[in-house]
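In: Sequence first, predicted model second:
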Amino acid sequence: MDYLPVCLRLRGTPVLLVGAGTVATRKARLLLRAGARLTVVAPQASAELQSLLADADGEWRRVVYSNSAQDGQALVVAATPDAETNRAVYRDACERGIPVNVVDSPELCSFIFPAVIDRNPLLIAISSSGRSPVLARLVRRKIETLIPAAYGRLAEFAGHWRDRVRTALPEEGARRLFWEQAVDGAAGELVLAGRETEAATLMERRLADSSALHRGEVYLLGAGPGDPDLLTFKALRLLQSADVVLYDRLVAPAIVDMARRDAERIYVGKSRADHAVPQQDINQKLLELAQAGKRVVRLKGGDPFIFGRGGEEIALLASHGIPFQVVPGITAASGGACYAGIPLTHRDYAQSVRFVAGYLKGDRVEHDWQQFASTTETLVFYMGLMGLPVICRELQAIGRAPDTPVALIERATMEGQRVLVGTLATMEDIVAREKPHAPTLIIVGDVVRLHRDLAWFGERDG
């Protein structure tokens, strides 16, 4: 290890910055954000740097660097274009025993600036030991995508509760378990969602009730229409924390595989003719697992609250006081339409969009069909493959033109996606010939005309 990672408390600390160009301005911005009392030595300074110093009550000395500039300083940074000046700053600082950094010169540094992920008070630093700052920044960008911006708020919240938890739970093992469940559980998720008051109430309840330490949680996650890349960061984070994962047939196997390797997986899929697990049994299973102290994820295709019966599942949990969260997902209409190059709304074609359940009840698709008469509204039918003949017939019966464009999207956003395009008059014959399989989505409206020009995913027209 070439360097020892440390975090310096600079609030109110005198720091010298030699140089006042673009690079120096970047360093000044970072030092001032850490609360340093900054002095800049340079004959000229950028307008931005002058503004930063004025806002932070810093000092600009319009002189050429000399050894005396380091008097009273606790930290020194050099960022000038003159190599001799930079070497002099380094030499003088070493003689005084002051930590020094010469930008872009690792050999003239007793400390270096890492790439920083700032979720204050949570900080993550990445360093290449001066070998490749660009690589360090690349790694920082990758890590930043995994660390929600609200983690700083979570760290503040934990700090506020630290003494109270230590008093209530003097035994280290119990305290560690409490914090693991709080930070990585329901209370932590509430804070990340900006609901600190509710999180505080939950903390109070769990500190007062030791049995709450062993109470589980449930997360209803929208898995999106199929493509694993459409899963949200939050959904992925919760999925990877689950003890048990319940998933249905609309969830892509690649998404289920993102769960922890040791997580139990339970298939609860339903199709039109085969309800592997009745809905009431799924609701009860979620409750029982949570009551057993498990962290449970319910993965649902698309969005849990759009034809996903998510409301029914959380109602039972709420009535028994089980902590839960619902994480939205990209619904099939949005994902499928985008991948097929079909804008659901468009200035020239449609000013609104309606999501409609298209499944049969007996031999009927039960709707007030007259409300679908507008030609400036896009209709998206979910679960409508079996009911397609009824849908096409009823829409024509209320006055929609037989040549109204229709698209059927099979396996939306997934490998093997197929788009069949026809009209209200021809779509039934196209489906009979092409024999698509569920899951499918049916889009009706003039926006379908844009499909040929805007599609970028694999498709096939009928």
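Out: Sure, I can see it.
In: drop to CA atoms for contacts and neighbour counts, all remaining ones
Out: Noted.
In: Residues contacting stretch 442-458, please?
Out: If you take Cα atoms under 8 Å, 6 or more residues apart in numbering as the criterion, stretch 442-458 is touched by 339-346, 349-350, 375-382, 384-385, 404-409, 413, 416-418, 421.
In: For PyMOL, what selects the buried ones among the residues you listed?
Out: Command for PyMOL, covering only those of these found buried under the criterion 16 or more other Cα atoms under 10 Å:
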select buried, resi 339+340+341+342+343+344+345+346+349+350+375+376+377+378+379+380+381+382+384+385+404+405+406+407+408+409+413+417+418+421
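In: structure B:
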Amino acid sequence: MKYFPVFIDAQHINCLIVGAGEVAARKLELILKTPAKITVVSPWVSDTVAQLINEHNITLHHREFMDDDLKGQNLVFIATDKNDVNQHVHDLGHSQGILVNVVDNTPLCKFITPSIVDRSPIIIAMSSGGVAPVLLRYIRQKLESVLPSKISLLGRFSERFRDKVKSALGSVTDRRYFWEDVLDGDIGENVLQGNEEKAEQQLEESLEAYKAGNKPSGQVYLVGAGPGDPDLLTFRALRLMQKADVVVYDRLVSKDILELVRRDAEKIYVGKAKSNHTIPQNEINALLAKLALEGNRVVRLKGGDPFIFGRGGEEIETLIEQGVDFQVVPGITAASGAASYAGIPLTHRDHAQSVTFTTGHLRDNSIDLNWKALAQTHHTLVFYMGLTGLSIICRELIAHGLDGSTPIALVENATRSSQKVVTGTLDTIVDMPQTQDIKPPTLIIVGSVVQLHEQLNWFTPSEV
């Protein structure tokens, strides 16, 4: 971050605005939302600034800027149309350690004003570092549309009871659980609806229950993280990732998705790579139960979907045995993500009327599958974890009836900026030079639908 975001206590801030045109008026209107002490200096004053000065307690020096005007100031906005004045005030303020902002001149800004969504006391401030103001306004509009207009009521309600809850619940974790239950449940809803008296009564009752130890027990959420692109997460997955105390994740969960996990959550890696299972599955199952029984909200974050080659069923069986509550949050499975981002429809009226997901995972140097049932025309096959056994897959499909010219695609790192797609046929794919560069995680798609890749391919990866 080039600019470090902070919120300054404006009760003790002296703010100087140099200039009094319409540009200065925008900054003046912003600062007037705070209790800061404001001084304006300018030889000319626009009608907008004059009106604001008449309506508020603002000191005006109706003259040119003087160096002594900086004495006692903490924050300075420079908004004149004279470059030499702007530069002079900037240099002088900077030499005195004063925070200086030259409006619309980012290189001369020691701080920048963010785009603000104001639901006081809830304030959301955003910045693009001055490089994309239009994009920033677009994001702000989106936030304004999804945030409840009355969320400020929740902010003030929380403020009123903050000290009481803090004194009643000594543990930071207990307080966080309590407030999440308040804000997510009936209490928060009553506040938003204006039923504060009822909400207060409910909060008092809930707080007494927490003090007595009657608080929610730990729970496990099996969350599908999708194929890799964080934009493909479900809303529910993202919300639970933000609430988790512990996140247990595997190798297929992308770094970008992990960045969305709550910052202070504990993260435990249990990934499995080819021929290298860092933690056996039965130990993962036991770990999930143990963490939940300790009172944690546990997110088991899995690439793709938990119930499609994700061993979610095995983990749930252990949770049931241990009496642990759980929920399952579906995700976009890798086959769907890979096919969509490679421009390969899994079904198509002219090519395939059915699709099969199967594992290509090797056991004892063999892949134990019903090859006769798989080797069908007008059908699409998707192999998970099949890259190591690619030669066996091609050989067996040909041996059981598919023509060697049947199209096949390898999709590495599907939906990510590093996605690679290699296409060929069952006869040629193994020996193609491009295949040698493909690494796990890779899905294999077999069938005539692969022919559509060149025509329908819409996604352009950009390695970063």
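Out: That came through fine. What you see is a predicted model, and the numbers here were worked out from it, not measured in a lab.
In: thinking again about what came up before, could you list which of the contacts of stretch 442-458 of the first structure belong to helices?
Out: Counted as lying in helices by DSSP state H, out of the contacts of stretch 442-458 of the first structure, are Tyr339.
In: so where in the first structure does stretch 360-369 of the second structure end up aligned?
Out: With TM-score structural alignment applied, stretch 360-369 of the second structure matches the range 358-367 in the first structure.
In: residues near Gly313 of the second structure, how many?
Out: Residues within reach of Gly313 of the second structure, counting by other Cα atoms under 10 Å, total 14.
In: Repeat that for the one 10 residues further on.
Out: By other Cα under 10 Å, the residues close to Gly323 of the second structure number 12.
In: now do the one 10 residues further on
Out: Counted by other Cα under 10 Å, the residues lying close to Thr333 of the second structure total 20.
In: Show me what it lines up with in the first structure.
Out: Match for Thr333 of the second structure (TM-score structural alignment): Thr331.
In: For Ile322 of the first structure, see how far away its match is.
Out: In this view, Thr331 of the first structure and Ile322 of the first structure are 26 Å apart by Cα to Cα, to the nearest Å.
In: try Ala290 of the first structure
Out: Ala290 of the first structure is 7 Å from Ile322 of the first structure, by Cα to Cα.
In: Mind listing the shared neighbours of the two?
Out: Arg215, Gly216, Glu217, Val218.
In: Of those residues, select the buried ones using a PyMOL command.
Out: A single PyMOL command is used to select the members of those judged buried by 16+ other Cα under 10 Å:
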select buried, resi 215+216+217+218
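In: In strands, which of the shared contacts of Ala290 and Ile322 of the first structure appear?
Out: Glu217, Val218 (DSSP state E).
In: What is the nearest of the shared contacts of Ala290 and Ile322 of the first structure to Ile391 of the first structure?
Out: Among those, Val218 lies closest to Ile391 of the first structure (Cα to Cα), at 37.1 Å.
In: Trace the closest one over to the second structure, please.
Out: Residue mapping for Val218 of the first structure onto the second structure gives Val220, with TM-score structural alignment as the criterion.
In: likewise Cys94 of the first structure?
Out: Cys94 of the first structure maps onto nothing in the second structure, by TM-score structural alignment.
In: Thanks a lot, catch you later.
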